[in-house]
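A.B. asks: After the sequence you'll find the predicted model.
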Amino acid sequence: MNRKKTASLCLIAKNEEEHILSCLNSAKQLIDEIIVVDTGSEDQTAPLAREAGAKVFHFPWTGDFSQAKNFALEQAASDWILFLDADEVLDPVSRENFEQLLYRSDIEGYFLTIISYLGNGHEVISDRVVRLFRNKPIYRFQGAIHEQVAQSIMQANDGRGLTDAPLVIRHYGYLASESRKKNKTKRNTLIIERELKQNPRDPFLLYCLAVELYQQGDVQEGLNCLEKALHHLRGTEGYVEDVIHQMAVGLLHLRYWGQLISFINKALSALPQQTELLLIRGLGFYHTGHYLAAAQDLEKVLQQGGSASLPLYHVLGVLGDAYNLAGHYAKAEKAYFSALGQSTRFLYPFTQLLGLVQGGRNTVSLAQFSRLISFKDNKFVWQELIKAGEIPLALIIILFAIHEVASGSGYEDILVQLSQELTSILARVEPLPARKESFEYLSVVAVEMDAYAATLAKGYHLEPLPAKKLLGLVEKTILLLVTEFCPRWSPQLLGVELKE
């Protein structure tokens, strides 16, 4: 019978009292020991780690991350190492699935997916890094910063022994609040520049410096570093795709459209299934007016499961715009409705659907809208719109919610609540900046809708007249609001920026 395989969780930390427990607890049920190396904390990091069951060691900070991490590896006694940063957490995974990874005799280490949250947390980047590997003295981290263990594993196994694992790590250290608090960018830049003085042609150091320059907003200088890195790459490095991706992101950020499309065309000849490159080229085509070419790339992105750097609903929104601007209105509607299916909070595609109605280019009738999208349980949507002063759009959404409920059955109480909500909003709102007669008509219709809703709620279903009358009134009122009270909606060339 095979001996049970064991795993040690290792990490280095300094002043991480706010994050250390979240990190340890995310993996605690999977591992057999916890090794924490403290590099000079002045807070409660070490005591908290001990209370969580960690073995805590102290190592003076030398300005070299690999030295500290390799010291942690020397303390570990298990068969395998799971290495996390203190500001990371491991996504939930069953112990059974985790242990299956430890019993593969042909594997020396695994690439895990790291999702890093940027800025205010709304943008993310994704990377693949070896974080789970066998505990062997020959496997050690290399590089003073953005240190990697993959190279030592590949060197020891003739380039073999690594594969992907379905494990996800979430990294919060790139959030603006964290970077400011720890002054990470300045610290990292100083370390990289020190190393580059000794190895000025090191492509990995040039790549790392580019990432830090991007974080500081100096995208042009970051691009210059990436160009140098590409020149010195052999093509077999594990981070080649990252360098290419960051190059494309920089070109997109600086709006170098021609250079961007030419660069990605060459890159895709070697990496035809690289989803992020397809997305960025699609955005390049979009911004240069090649809308069908943009749509083709965005469709491929969706076929491959979406992008790690742009939410699915946003990709669908841009796809809808591409088809809209190309005159393929039915395909535009399909993309916009799909975007709303992903998130009804993302109202941009909804306004573009209404824009198609305004221009008489819609193929989906207003009566069909409520079968394709649902707003009846999203009261917060119209409440936020009202706070923002977007009264006509808020009223339209309430009306679609009423239409959805009236088209079904068993929702009579909700129907009354919605119709009363509509009436109360109109009653407390100043006459909208449109025709006075139209506003008076809206007020009268709202009262009439309220009456029909009350009739339905009381169970007067001897004939379908109340429901049909209500649906007809709703559709006419929506059309009135869309055509007379709302701005003219059209694609706005969405300001999409992929974070580096």
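C.D. replies: Looks like it came in fine.

A.B. asks: Could you use CA atoms for every contact and neighbour count after this?
C.D. replies: Fine.

A.B. asks: What is the neighbour count of the nearest residue to R160 once chain neighbours are set aside?
C.D. replies: Leaving out its chain neighbours, the residue that sits closest to R160 by CA to CA, 6 or more residues apart in numbering is M154, at 5.7 Å. When counting by other CA atoms under 10 Å, one arrives at 17 neighbours for M154.

A.B. asks: likewise H287?
C.D. replies: With neighbours defined by other CA under 10 Å, the count for H287 comes to 18.

A.B. asks: Next one for the comparison:
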Amino acid sequence: MITISVCMILKNEGAVLERCLESLLPIADEIVIVDTGSTDKTKEIAARYTDKIYDYEWQNDFAHARNYSFSKAQMEYIYTADADEYLDRVNIERFLTLKRAMLLEIEIVQMKYTNQLQYGTTYNYETEYRPKLFKRLREFVWINPIHETVNLEPIIFDSDIEVIHMPVKSHATRDFSNILKIIESGRKLSKKLFIMYAKELFIAGSDQDFLNAKNYFECSLEEETKGVEELKAAQCVLTKCARLTKDYNMILKNSLKNIADGKASAEVCYEIGEYFYEVEDYIEAAIWFYNAAFETECELNIHYAGDYPLKRLTEVYRILGNYSLEEEYAKLLDEWILPQSPDV
């Protein structure tokens, strides 16, 4: 049976921490808590479950804090958990079964992260696989009988364990604040963080969050190193910013570039539809909402290629007095369900 270190970084999680730690006790051989400055009862609650509690001076860097927590682990594998997660009885049993049967050559175990959309930030599906269990010390071995090379690809196992995510509030405000601090410090966002920033804006951002991001995404379009995925994301963000500020030249500039390669983003088509809807050109609005729903794919938020434009199409045809089309789109809206993640 493998041994497991549970590693957590915490700040003011007193409302949910006990639920999390109670569910992890059966699977943990040690629990490592890194506290980043709690002022509630977080450390007091944690002390009921472990004596391995470390104070950490926050550096506006979650990765650095995670690495610090991993450095304190002593077991064969590390399970990383957030305080607003927990395992129910069925999944504790699944985890214990995995723990007993785990093959030591497995380096990463992915688990189904559920209930993501209640307080969504950067995710489009209710359930998605996430890497959750990691081999603490990786062994590098040579492979291939000739033209030998070191195996650099990790061995990953997709388990049936479901980690239940039950936050008490959205983390979007915190995330946007941290990202803006990173940008202001002059540090470059990785491609992944760049895309996640755009996704979080479209999934959980307020109008003001978009406007706060406007200058950064405008500047990003001037960077020659940006790839197609990043450019598409920036065009989506800036098209919405342009609609919010009624900057029609900016709408044209970004939406036309997005559409020019023949692979228009649903978010851009939807925002053009919103522009025409706002100026009461409902026939033109319907064309763009239709494109969003049926002719394009989402770049950042799956709803922009689904229920959002279908709802608008229903409203447009009600205004136009075309009740048969209103009924047709109302039926499609009622039947629309969130697609399953392709990885689950």
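C.D. replies: Thanks, I have the structure now. Being a predicted model, the structure only gives us computed values, none of them experimental.

A.B. asks: TM-score of the superposed pair?
C.D. replies: For this chain pair, the superposition-based TM-score is 0.60 by TM-score structural alignment, normalised by the length of the second structure; 298 aligned residues with a CA RMSD of 5.1 Å.

A.B. asks: returning to what we had before: which secondary structure element contains the residue nearest to R160 of the first structure?
C.D. replies: M154 of the first structure is part of helix 150-156 when elements are defined by DSSP states H and E.

A.B. asks: same thing with Y79 of the second structure?
C.D. replies: In the assignment (DSSP H and E), Y79 of the second structure maps to strand 77-80.

A.B. asks: Packing partners of the helix or strand that that strand is followed by?
C.D. replies: Beyond strand 77-80 of the second structure on the C-terminal side, the first helix or strand identified by DSSP H and E is strand 85-86. Packing contacts for strand 85-86 of the second structure, counted by 3 or more CA pairs under 8 Å, 6 or more residues apart in numbering; DSSP states H and E, involve helix 17-24, strand 156-165.

A.B. asks: for the residue nearest the centre of the second structure, what are its contacts?
C.D. replies: What sits nearest the mean C-alpha location of the second structure, by CA atoms, centre = their mean, is T122, with 2.8 Å. The contact partners of T122 of the second structure, by CA atoms under 8 Å, 6 or more residues apart in numbering, come to M196, Y197, K199, E200, I203, A204.

A.B. asks: Just give me the neighbour total for the equivalent of Y54 of the second structure over in the first structure.
C.D. replies: In the first structure, Y54 of the second structure lines up with H58, judged by TM-score structural alignment. Residues lying near H58 of the first structure (other CA under 10 Å) number 17.

A.B. asks: For the closest residue to H58 of the first structure other than its chain neighbours, give me its contacts.
C.D. replies: Excluding the flanking residues, the one nearest H58 of the first structure by CA to CA, 6+ apart is D38, at 4.9 Å. D38 of the first structure makes contact with I12, A13, K14, T45, A46, V56, F57, H58, F59 under the criterion CA under 8 Å, 6+ apart.

A.B. asks: Could you rerun that using 7 Å?
C.D. replies: Shown in contact with D38 of the first structure (CA atoms under 7 Å, 6 or more residues apart in numbering): I12, A13, K14, A46, V56, F57, H58, F59.

A.B. asks: which of those tops the neighbour count?
C.D. replies: That'd be A46 among the contacts of D38 of the first structure, by other CA under 10 Å, with 27 neighbours.

A.B. asks: still on that earlier bit, pull the distance from the strand holding Y79 of the second structure to the chain's centre.
C.D. replies: In this view, strand 77-80 of the second structure has its centroid 20 Å away from the chain centroid, taken as CA atoms, centre = their mean, to the nearest Å.

A.B. asks: count of residues packed around the nearest residue to N258 of the second structure once chain neighbours are set aside?
C.D. replies: The shortest distance from N258 of the second structure to any non-neighbouring residue, by CA to CA, 6+ apart, is to A264 (5.6 Å). Counted by other CA under 10 Å, the residues lying close to A264 of the second structure total 23.
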